[in-house]
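# sequence and predicted structure, then a few things I'm wondering about:
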Amino acid sequence: MDATRVTRTLLQRWPLPAPDGSSKKDRGRVVVIGGSRGVPGAALLSGDAALRAGAGKLMTFTGAESASTLGVAMPESGMEAVALGDDGELGTLTAGQVDTVRKADAVLVGPGMATGASPAPAQAARVAGAVVADAGSLHADALVPAAGRLVITPHVPEMADLMDLRPDDVSRRGADVAIEAARHFNAVVVLKGPTTWIATPDRTLWVHHVDAPGLGTSGSGDVLAGVLTGLLARGASLPQAALWGVAVHARAGRRLGRRAGRVGFLARELLPVIPRILASLD
């Protein structure tokens, strides 16, 4: 299967939509549903990334135990507290919270959550418009209801679990597996790694290579998922947001690698670089 390389030229020929006005409402509303007792900060990383990518408004749904603390840490976001189950994962969303999800322009579900442990991703998938599914939402119950409105962002082990394959099989047949998953879930697939495969249900395939080992760090995927969601909120199409998100995330990693060292920088240090990368690609 032939794949088109994601390059600066390709991105510049497919420019992101410009906001119609200066209001934050013009750049779209994002809801991030994520975090758990064990990983409360993942939703913060994703939400910050969505705003850095240009989204106008942010609401974060996270565990009741940490919602106030995260709200102070990120005053740009509204906070919705979700009751935690005995396992420390998000419980059921309230009717009001589901209505907030319904009104969002783009919704990210799953950062900082254990796979299949919470009912919230499936609730959100049934009513949301554009959906980015990451980490804890990468299972059929959360993906099938969002078919046709969905971007999924698995790394190799997550894709292996999702498609009932061995990780070695996914690594060896990355392009084919990405296409199979895109068709199976009617979704845009971002199969993450140093070589990232991006596939659509109609078998369109792109590939992006990056030499940035520092991106293989805790929280980096949360940042990528947030960037994708922010671009969707701005009005990008599903595949356009995927291509731009992957490229911006990779370039931010390369830039930090040159500045701070090839490994050892933190995922949160990617965040202030994102607007500069977007501006340089415009």
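Sure thing, it's come through. None of these values were measured; they are calculated from a predicted model.

# CA atoms for contacts and neighbours, from now on please.
Will do.

# buried set for the longest strand along the chain?
Using DSSP state E to define each element, the chain has its longest strand at strand 57-63. By neighbour count, with 16 or more other CA atoms under 10 Å as the criterion, the buried positions of strand 57-63 are 57, 58, 59, 60, 61, 62, 63.

# presented hereafter is structure B, for comparison with structure A:
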Amino acid sequence: MSAPQAVTEELLRSMPLPRHQEGEDKDARGRVLLVAGSVEVPGGALLAGLASLRAGAGKLRIATCRSVAVPMAIAVPEARVIGLEETPAGGIAAAEAAGLARRAAEADAVAVGPGMIDAEAAAALTAEMLARSAGSGVPFVLDAAALRALRPGEAPPGFAGRLVLTPHAGEMATLLGTSRDAVLADRLVAARRAAAALQAVVVMKGGCSFIVSPDGRAWSCDRGNVGLATSGSGDTLAGIVAGLLARGAPPVEATLWGVFLHGEAGARLARRQGLVGYLARELLAELPPIMEALAG
């Protein structure tokens, strides 16, 4: 296997994001469906949703637990918020999968997982959504608890090349049916195994993140820093990638851009505020100027 290619400004300029012209409406910039949040962690949905809009998506639907839907709608007035049945543990009930799959068919990108704390319900919900969405052609981003819907080494039917996974080392170990130590021993090999087996674009998150396509091509991005190792940071990454997918970027390119934007936002905050102590929510406002600079 060849060595991973570095994700640089020059590389991204060779794969520009979709351009949006004056006069286009918000539908032309893409629609994101975000299935996320829980009673205890509604902020995961908030961060991922705002990140998708900051990445340029035109419309956002947030599907979350019914008891937090009204506060979420107030906190994110830009979004349409859908209240869903809750589990006793405070997660989204798996029985909502059929309705969510119908809503997914109306979207340009779907993200599932940020802030979902009832892991068993999240896995069942996500698995059923994937099964019902196999023929839709809509790309999905799976993060956090939603990754538990995937069986080790088994690609979801109908999703080859349009699934983006954003695991950390522990989640990668579960995806591969191995140990966390085995993943950390060679993170790039782990990412390549997962991408090939699951036919997905995989982000192996870390200080230097690896991005691997289903055909084995690999990239590395070292723009991140230890400041990104903070609550909510992964939620923002999932939202950024979903927003770029909704705009029309192909899965590999949306993921490369998303990882770079996330890392560069952290780098800019570190230079201004210090390496440790900035917040995941502060990453969001950094995104538009970084995209504008790369488009120039």
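Received it, and whenever you're ready, just let me know what you need. Please read these numbers as outputs of a predicted model, since none were measured by experiment.

# on average, how far is the longest strand of the first structure from the matching bit in the second structure?
By mean CA distance after the TM-score superposition for the first structure, the fitted strand 57-63 of the first structure averages 0.3 Å away from its aligned residues in the second structure.

# what residues in the first structure pair up with stretch 177-195 of the second structure?
The counterpart of stretch 177-195 of the second structure in the first structure, using TM-score structural alignment, spans residues 164-182.

# which outside residues touch that stretch?
1, 156-157, 159-160, 163, 187-191, 197-201, 203, 205 (CA atoms under 8 Å, 6 or more residues apart in numbering).

# repeat that for stretch 238-257 of the first structure.
Counting contacts by CA under 8 Å, 6+ apart, the residues outside stretch 238-257 of the first structure that touch it are 6, 11, 14, 16, 130, 149-151, 188, 190, 196, 198, 200, 208, 210-212, 214-215, 223-225, 227-229, 231-232, 262-263, 265, 269-270, 273-274, 277-278.

# after superposition, how close is it to the second structure?
Average distance, stretch 238-257 of the first structure versus aligned residues of the second structure after superposition (mean CA distance after the TM-score superposition for the first structure): 0.3 Å.

# and the helices in the stretch 1-150 of the second structure, which stretches?
Remark: helices assigned in the stretch 1-150 of the second structure by DSSP state H, counting those that start in this stretch are 9-13, 43-54, 66-75, 97-104, 119-132.

# return the most buried member of those.
Greatest average neighbour count among these goes to helix 43-54 (a mean of 27), per mean count of other CA atoms under 10 Å.

# find me the equivalent region of it in the first structure.
Equivalent residues of helix 43-54 of the second structure are located at 41-52 in the first structure, counting by TM-score structural alignment.

# how about the helices of the stretch 1-150 of the second structure in CSV, adding distance to residue 23 of the second structure?
Formatted as CSV, these follow (distance: least, CA to CA, whole Å):
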stretch, distance to residue 23 of the second structure
helix 9-13, 25
helix 43-54, 18
helix 66-75, 27
helix 97-104, 26
helix 119-132, 34
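
# which one of those lies nearest to residue 249 of the second structure?
Between residue 249 of the second structure and these, the shortest gap by CA to CA is with helix 9-13, which sits at 11.8 Å.

# mean per-residue distance, that closest one versus the first structure.
For helix 9-13 of the second structure, the mean deviation from the first structure after alignment is 0.5 Å (mean CA distance after the TM-score superposition for the first structure).
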